[in-house]
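Q: the following comprises the amino acid sequence and a computationally predicted model.
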Amino acid sequence: MIGRLPLDEQLGALREVLSRNDVLVEVLARAATLDLPRWYLTAGCLFQTVWNVVTGRPPTHGIKDYDVFYFDDGDLSWEAEDRAIQAGREVFADLPAEVEIRNEARVHLWYEEKFGVPCPPYASTEAAIDSFAATTCCLGVRLERDGRWRVYAPHGLSDVFNLVVRPNPVLAPRAVYEAKAARWREQWPELSVLEWPGSSGVVAGPGD
């Protein structure tokens, strides 16, 4: 199993697997032309592509959008973020997918209103990725100028390849994690979903 390989071999496997998603590869290439500061393609489009390949589904199955995060704390106005969003709409216009661009330096300005808990200002794009509701989601990839893939995976890749969804109780509330996990298991019933800390501790796995 890929999830039991040494990390360097898992990184090679990650690139090979993600490269099967033609839309993802094209988003990476086009995002690199936008010159967004400290950007990553992140979240569902990455780990869901892995889930699809591991379970024999089409690489784009169940992926609702492609999230591009960047970090610019020099201008926290909505107008500056919107300029990046509009530039992205032009670059990604002909792709058969929705690409969402967000400045993670601004998240603290709207997070509490949307999710009901305050969010301290992030210090980097990586810090934003660190706060996803599940550690399995904490993954980012970008294409460097020399063509190399830069991968940020603070919790490693084993859970991603092993179809394990593990809670990350650092910011998002339990309800957000459980709602996401339930939605994912509808699309990928093979997932093993670990319970939120302090609950029963039972693993919800395939067939449960």
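A: On my side now, so go ahead. Numbers count the residues shown, from 1 in each chain.

Q: contacts, neighbours, all on C-alpha from now
A: Will do.

Q: would you map the helices across the chain?
A: 7-18, 22-31, 44-54, 78-91, 111-115, 125-130, 158-161, 174-187 (DSSP state H).

Q: use this one as the comparison:
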Amino acid sequence: MKNPHEYYQSILFEMITQSPALSAILQTLSHLHPQTYLSAGVLRNTVWAHLHGQSFDLKYSDVDVIYYDATEMDQHSQKQLQQHLEQLFPQQQWDVVNQALVHTWYRKDNGEQIQPLLSIEQALSLWPDTATALAIRLNGLGELELIAPFGLQDLFELKLCWNPALVSYATFKKRIASKQWLQQWPLLQAVDPEIENIGR
């Protein structure tokens, strides 16, 4: 029997391969910039919609693309890639970010600058919630490749879990409210970290 991560990964990969839109995006990314990953909301929402028996239309969706290139000194290349994707897929809202440059503009809740990130995996490990922290690309062999530092259980078990690495719990709760996740996907459960700690 597969372990939970392998089991959920196989389901996720099947969802992606059965989605013409996601497959087309991943194919395009692998040709334009082989080190780019599809990440965050578009993957998370695909899973949540599936688990709620809903269809998920990529039209007009936000699509996050990330990569890591420490040789880039400014955002020129990532903006060029974003513009190219906007031309190829005009119905999506694109956000392309070189994670090696995040420290130049991102600030913590207290206004402090973060240290330069060292990899895609480290970047994902700092994201506000565990279910969103995943990225997928099509590698040189044409195989799907996943990075998910927190695994996939929270995502597939519909748990909204705060990651305290970078943002406060208050910011995490505001994020949930502003995104209206609980209204759109009522089976989601926001996990209270204090209750979780008591139960351990």
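A: Looks like it came in fine. None of the values given here were measured: they were computed from a predicted structure.

Q: quick one: which of the helices of structure 1 is nearest Ala105 of structure 1?
A: helix 125-130 (7.8 Å; CA to CA).

Q: can you tell me what part of structure 2 the closest one aligns to?
A: Mapped onto structure 2 using TM-score structural alignment, helix 125-130 of structure 1 spans residues 120-125.

Q: tell me how far the matching stretch lies from the chain's centre.
A: 10 Å (CA atoms, centre = their mean, to the nearest Å).

Q: what's the answer for stretch 135-155 of structure 1, then?
A: So, by CA atoms, centre = their mean, the centroid of stretch 135-155 of structure 1 is 10 Å from its chain's centroid.

Q: ok, back up a step: neighbouring contacts of the match of helix 125-130 of structure 1?
A: Ile66, Tyr67, Tyr68, Gln99, Leu117, Ala133, Leu134, Ile147, Ala148, Pro149, Phe150, Ala165 (CA atoms under 8 Å, 6 or more residues apart in numbering).

Q: and the gap between the spatially closest residue to the fifth one that is not a sequence neighbour and Pro149 of structure 2?
A: Pointing back at Leu117 of structure 2 there. With sequence-adjacent residues excluded and distances taken as CA to CA, 6 or more residues apart in numbering, Leu117 of structure 2 is closest to Ala100, at 5.7 Å. Relative to Pro149 of structure 2, Ala100 of structure 2 is positioned 18 Å away (CA to CA, to the nearest Å).

Q: can you check Ile114 of structure 2 too?
A: 19 Å.

Q: and those two? Which one has more around it.
A: Neighbour count, other CA atoms under 10 Å: between Ile114 of structure 2 and Pro149, Pro149 has more, with 17 against 14.

Q: map that one across to structure 1 for me.
A: Match for Pro149 of structure 2 (TM-score structural alignment): Pro154.

Q: is its match in contact with Thr136, as I believe?
A: No. Using CA atoms under 8 Å as the test, Pro154 of structure 1 is too far from Thr136 to be in contact (9.7 Å).

Q: excluding chain neighbours, give the residue nearest to the most centrally placed residue in structure 2 in space.
A: Note on structure 2: the residue nearest the mean C-alpha position is Ala40, at 1.5 Å, using CA atoms, centre = their mean. Leaving aside its chain neighbours, Ala40 of structure 2 sits nearest to Thr132 (4.8 Å; criterion: CA to CA, 6+ apart).

Q: equivalent analysis for Gln9 of structure 2, please.
A: Spatial nearest neighbour of Gln9 of structure 2, chain neighbours left out: Leu152 (7.2 Å); criterion: CA to CA, 6+ apart.

Q: how far away is that neighbour from Trp127 of structure 2?
A: Leu152 of structure 2 is 14 Å from Trp127 of structure 2, by CA to CA.

Q: can you check which part of structure 1 stretch 182-189 of structure 2 sits on?
A: Counting by TM-score structural alignment, stretch 182-189 of structure 2 sits on residues 185-192 of structure 1.

Q: show me the contacts for the nearest residue to Asp159 of structure 1 once chain neighbours are set aside.
A: Once flanking residues are discounted, Asp159 of structure 1 sits nearest to Thr136: 6.1 Å by CA to CA, 6+ apart. For Thr136 of structure 1, the contact set (CA under 8 Å, 6+ apart) comprises Phe47, His155, Leu157, Asp159, Val160, Val164, Val165, Arg166.
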